[in-house]
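**Student:** Build the 3D model from these lines:
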Amino acid sequence: MEELTGVKADNWKNTCRNQQRVTQDMVEAIGVIWPQYAYWLVTGKTDEVHGHTSPTRDRIARDLEKVKEEGDQ
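**Tutor:** So this is what the prediction gives:
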């Protein structure tokens, strides 16, 4: 993540361990790398009509597509 975002790895680790709060730099970096998740990250909501999704919704869509493809074989 440090290479992708420029935010030090220790900061990411500390955030994951609940030893540090997410910083503005972290949110901005994620928004640049994954713009489709920016709205969800800040609000906790999705807005698929405008291209705002969440990692969970994307994962579900991929899994459903895989199941569908396997069923067509």
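
**Student:** from here on, contacts and neighbour counts on C-alpha atoms
**Tutor:** Fine.

**Student:** all helices of this structure, in order?
**Tutor:** Counting by DSSP state H, the chain has helices at residues 2-5, 9-16, 24-33, 38-43, 55-72.

**Student:** Now those in CSV, please, with extra columns for mean neighbour count and distance to Val49.
**Tutor:** Output for the helices of the chain, formatted as CSV (neighbours: other C-alpha atoms under 10 Å; distance: least, C-alpha to C-alpha, whole Å):
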stretch, mean neighbour count, distance to Val49
helix 2-5, 12, 28
helix 9-16, 14, 31
helix 24-33, 15, 18
helix 38-43, 15, 12
helix 55-72, 11, 13
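
**Student:** to compare against the first, here's another:
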Amino acid sequence: MDAVRNRALQLIRAVGPKHLSELGGKNYERWRNISGGKIRISTEEVGILAEAYPQFALWLISGRTEPENGHISPDGAPSA
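**Tutor:** Model prediction:
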């Protein structure tokens, strides 16, 4: 789960806690505390990220990308 957590943190930091709070589901302070490492991300937040950013869902959960199928990483780098 640490790898998933690290990828989730990367995505949260890329889009920002404010934007995520505007999507609904969780408040700004919660996303900010997750981003800052003060609290651990829950499966609910991972689900919110996957739903809000389906193009990153495969990468978020597995670390893999399939650009030919529209599954990319936030930085656009292909996975190994």
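
**Student:** Quick TM-score on the pair, please.
**Tutor:** Remark: TM-score between the superposed chains equals 0.68 [TM-score structural alignment, normalised by the length of the first structure]; 58 aligned residues with a C-alpha RMSD of 1.6 Å.

**Student:** residues contacting Tyr37 of the first structure?
**Tutor:** 30-31, 52-55 (C-alpha atoms under 8 Å, 6 or more residues apart in numbering).

**Student:** ok, those residues in the second structure, which still hold?
**Tutor:** For the contacts of Tyr37 of the first structure, the aligned pairs still in contact in the second structure (both residues aligned by TM-score structural alignment, their matches' C-alpha atoms under 8 Å) are 31, 52-55.

**Student:** Pick out whichever of these sits closest to Glu70 of the first structure.
**Tutor:** Ranked by distance to Glu70 of the first structure (C-alpha to C-alpha), those are led by Pro55 at 22.5 Å.
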